[in-house]
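Undergrad: Next one to model:
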Amino acid sequence: MRIFTFGLSHHTAGIEIREQVAVEGDRADEVLRLLHGIACEVVFVSTCNRTEVYGIFKGTKEETRHNLISVFSQYSKLPFEILEEKSYFSIDHEAIRHLFRVISSLDSMVVGENQITGQIKAAYNLAKQHHTVGPILHQLFSHAFSVVKGVKTKTGIGRGAVSVSSIAVDLAEDILDGLAGKTAMIIGAGKTSKLTLKHLISHECSTILVTNRSFEQAQRLAEEFSGKAIRFDDFLCEMQFVDIIISSTSAPHHIIKYQQALVVMNKRANRPLLFIDLAVPRDIPEEILEIDGVFLYTIDDLNIVAENNLAKRRAEVLKAEGLIEQHMVGLDKFFYRG
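TA: Okay, the predicted model is just below:
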C-alpha cells in the first residue's frame, strides 16, 4: 500500500475555485464517505486555504487521481479539466513531507499560524469517528503531530501568534492610518472572529460591533471583548456608521448583496468603507468594488502582507524544514510495508 496526498490550495487555485470546493459541516461527512470508496484509508481536510485528501491507494495512481477529481467535480460542479489543472497529487515521501509541512504551518498563507494544526486534528478525529482511519494513517498522523510539536518547541516559527486575523487587522490599521477613534463591525462568531477581536483590541480600535445569525453567540463574544452585539437583521442599518467590516461566516452564499451595499454607501454620502472578507466561500461579492468609496480585500489579497511576514521568519522556516527532513530519515520501511 502507498500513501498519497491530493488537493488544491492557495498556492494552486484562487479563491473563486477554492470557495466552490470548500466543504463545511455535515457535507464533510458525506464527502468523507465518498472518498472512502476510493481509498483504503482516508483523512479529508477542508479549510479556507486548502482542500486536501490524505489516503492509502486502492487502485493505481492514475485511477486514484482520476476518481478523486471526479468526486470533487461532482461536489463542486466545476469541470473535471479545471480541477485537474489546479490540483496536486503526490505519493509516498513527497506526500508525507507535504503533510509534515502543512501541519507545521510551513505551507500556510501566514507561515507560523496556529490554526492549521487544530484543523488537521479535527479532520483526523472526524475520520476516526467514521472509521476511515486504519493502522497506516494512524501511525502517519501520530508521527505528524510529533513533528509539529518539535517544530513549535525548537523553532520560533510561531512567535508573535500570527494568523490571517492578525494580518487583516494590520492591513486595516495601515489603510485607515490607525484604528484609534474607528468603529469596526465583526460578522461571524467563530474562532476567526474571536482572533480578529483580540487583535482589534490590541490595536486600540475604539468601538467594536459583533453580529451573527445566533444573537446569543454574538452577545457572548461581544461581552468577552467589551463590544456591542447587533442582531443579524439589523447589521445593514449599522453599516452606515462603521469604518471597517471584517466578515468570516460559514454561510454558503453572499451575506451582503450589491444593492444593499449601494444603499448603505448612499446613506454614508460615499464616506469610505473598508471590507475585509476572510470567508471561504466569500461573504461579500466582488462587484461591490464598483461602488464609489468601497474598498474590498479578500483572504487572497492578504498574500502581500503575508509575504512580508514570511521574509521576517525565513531563518525559523529553514530550521523547521531541517527538523522535518530529520523526521523523514529512516521512514522507508513505513512507506513500503505491506
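
Undergrad: Going by C-alpha atoms from here, please, whenever you check contacts or count neighbours.
TA: Fine.

Undergrad: List the residues that contact the residue nearest to residue 283 when sequence neighbours are not counted.
TA: Nearest non-adjacent residue to residue 283, counting by C-alpha to C-alpha, 6 or more residues apart in numbering: residue 254, 4.3 Å away. Neighbour list for residue 254: 282-285 [criterion: C-alpha atoms under 8 Å, 6 or more residues apart in numbering].

Undergrad: Here is a second sequence; please produce its structure as well for comparison:
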Amino acid sequence: MQLVVLGLNHKTAPVEVRECFSFSEEQLRLALRRLRDQEIVEECVWLSTCNRTELYAIVEDAEEAYEPLKEVMTRMATGQQRPDDYVFYHCDQDCIKHLFRVSSSLDSLVIGEGQILSQVKKAYSMARDAGTTSTVLNTLFHRAITVGKKVRTVTRIAYNAVSVSYAAVEMAKSVCGEMEKVKVLLLGAGEMGELTAKHLVASGVQTVFVSNRRYERAVDLAKRFHGEAVPFESFLQRAVDADIIITSTGAPHYMIRAWDMAHIMPKRQGRPIVLIDIAVPRDVEPETAAIQGVTLYNIDDLEAVVESNLRLREQEAKAAEEIIEKELTELVSKFRYLSFQPVMARLADKAEHIRQREMKRALTKLPDLPPEEMKIMESMSRMIIRKMLRDPMVRLNQAAGSEQEEYYLEAIRELFKLDAIGEGKHCEAKACYRYARQ
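TA: The predicted structure follows:
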C-alpha cells in the first residue's frame, strides 16, 4: 500500500483553471461517499480551498492509481477543463512532507497565513465523518495538524500574519493611499469577508458596507465593525457610492458583470472604482477591467503583495522547515513500525495463549496453592514470555524499512508458525512506505 496526493494549487495552475476544480462541501461529501464504495482507494481525504484542491489517498500501487484518481478529479470539474497539465502527484514521504508544509502554511500563497490549518482540520473532519479514514490517514492528519500548530507557536512565521484578505487590503491601500475617507463595499460575509473587514477597520476605514446572500449574516458582521448592512439584491445600487469593492462570495458564477459596471460608472460622475476579487471561482467578470475608470484585481494579482512579505519570512520559514524534517522522520519511523504490528501482535497473542494454557495445566496439579504463590507463578510466567520475546521484537523493529524487513517477517512467521492461527501472509510492498491497519 502507498500514500499519495494528487492536486493542483496556485503554483501549478492559474485562477481560471483552479476555479474549475473548486468544489463545494456537498460535492466533496458526495465524492467521499463514492470513493468509499469503490476499490480505487483504501482511505481518502479531500482538501479544497480557494488556492488548492488535493486528494490524499491510500492506494495499492501509486503508479497504477494515478490515472484513475485524475479521472475522478476530472469528472468533478466544471466545464470541459482537464487537470492534465496542472496537477502534481506525490508519493509516500514526499506526500507526508507536502501535507506538513501545507498545514504549516509554507505552501500557501501568503506564507504564514492562518486559514489553512483550520481548512486542513475541516477537510479531515469531513472525511472522518464520511468513514473514509483509518489508521494511516488518521495518524497522518493528526500529526499534520500538530505540526501546523507547532510551527506557528515555535517560530515567528505568524507574527504580523497575512492572509489573502490581508493582502487584498494591502492592495487597496496601495491604490487609494489613506483609507480613512475610503468607502468599501464588502460582498460576502463568510470567513474571508470577516477577516477582510477586520483588516479594513485596522487600516483606518470608517465606512464599510456589507452585503451577503443571507442578510442576517451581513447585519451581524456590519454591526461588529460599525458598518452598514446592504440587502443582497441591492448591492449594485450601493456600488455607486463605494470607492473599493472586495468580493469573496462562494457563488459558482459571476456576481458582477461588465454590463453591470458599464451602467454604474456614469452614475459615479467620473470617480474611479477599484474591484478586488479574492473569490474562487471569480466573482467579477474579467471583461469588467476594460471599462474606463474601473481597476480590477483578482487573486493572482496578489502575488506582488505576497512577494513583498516573503523576504521578511524567509528566516522563519527555514526554522519551520527544520521542524517539518524532524516530524517527518518521526512519523516515517512510526509508519514503518506499524508494518510489523500485525506480526508482533500475533506473536505476543500466541505466546500469551501458550502461557495461559500451561498455567492452567500446572494449577490443576496444585489445587491447594495459596493465592500469594499463585500470583508469584503468574508474574513469573509473564516475565519469562516478555524476556523471551524481547530480542525478536527489537530485531523486527530495527529491520523496519530496511532490505531485511521481509526476511525477518517471513522468518518470524515460519519459526513460530504464525500463519497457523488464521492470519494471511503479509502483503509484499511495492515501495518502502508500508502500513498496517489496526
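
Undergrad: TM value for the aligned chains?
TA: TM-score for the superposed pair, counting by TM-score structural alignment, normalised by the length of structure 1: 0.96. Supporting figures: 336 aligned residues with a C-alpha RMSD of 1.3 Å.

Undergrad: Secondary structure and neighbour count for the contacts of residue 254 of structure 1 - can I get that in a markdown table?
TA: Formatted as a markdown table, the contacts of residue 254 of structure 1 follow (DSSP: H, G, I helix; E, B strand; the rest coil; neighbours: other C-alpha atoms under 10 Å):
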| residue | secondary structure | neighbour count |
| --- | --- | --- |
| 282 | coil | 26 |
| 283 | coil | 24 |
| 284 | coil | 24 |
| 285 | coil | 17 |
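
Undergrad: And the helices in the stretch 151-300 of structure 1?
TA: 164-175, 191-202, 215-224, 235-238, 258-267 (DSSP state H, counting those that start in this stretch).

Undergrad: ok, and which of the ones you listed has the densest surroundings?
TA: Stretch with highest mean neighbour count among the helices of the stretch 151-300 of structure 1: helix 164-175 (a mean of 20; mean count of other C-alpha atoms under 10 Å).

Undergrad: What span of structure 2 is that one aligned with?
TA: With TM-score structural alignment applied, helix 164-175 of structure 1 matches the range 164-175 in structure 2.

Undergrad: Residue 7 of structure 2 sits in which helix or strand?
TA: strand 2-9 (DSSP states H and E).

Undergrad: contacting residues around the residue sitting nearest the centre point of structure 2?
TA: For structure 2, the residue sitting closest to the mean C-alpha position, by C-alpha atoms, centre = their mean, is residue 120 at 3.3 Å. Applying C-alpha under 8 Å, 6+ apart to residue 120 of structure 2 gives the contacts 47, 103, 145.

Undergrad: returning to what we had before: kindly reformat the helices of the stretch 151-300 of structure 1 as a markdown table containing distance to residue 50 of structure 1.
TA: Listed next are those as a markdown table, based on distance: least, C-alpha to C-alpha, whole Å:
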| stretch | distance to residue 50 of structure 1 |
| --- | --- |
| helix 164-175 | 14 |
| helix 191-202 | 16 |
| helix 215-224 | 27 |
| helix 235-238 | 30 |
| helix 258-267 | 27 |
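
Undergrad: I'd guessed residue 91 of structure 2 sits against residue 2; true?
TA: Yes - assessed by C-alpha atoms under 8 Å, residue 91 of structure 2 is found in contact with residue 2 at 7.1 Å.
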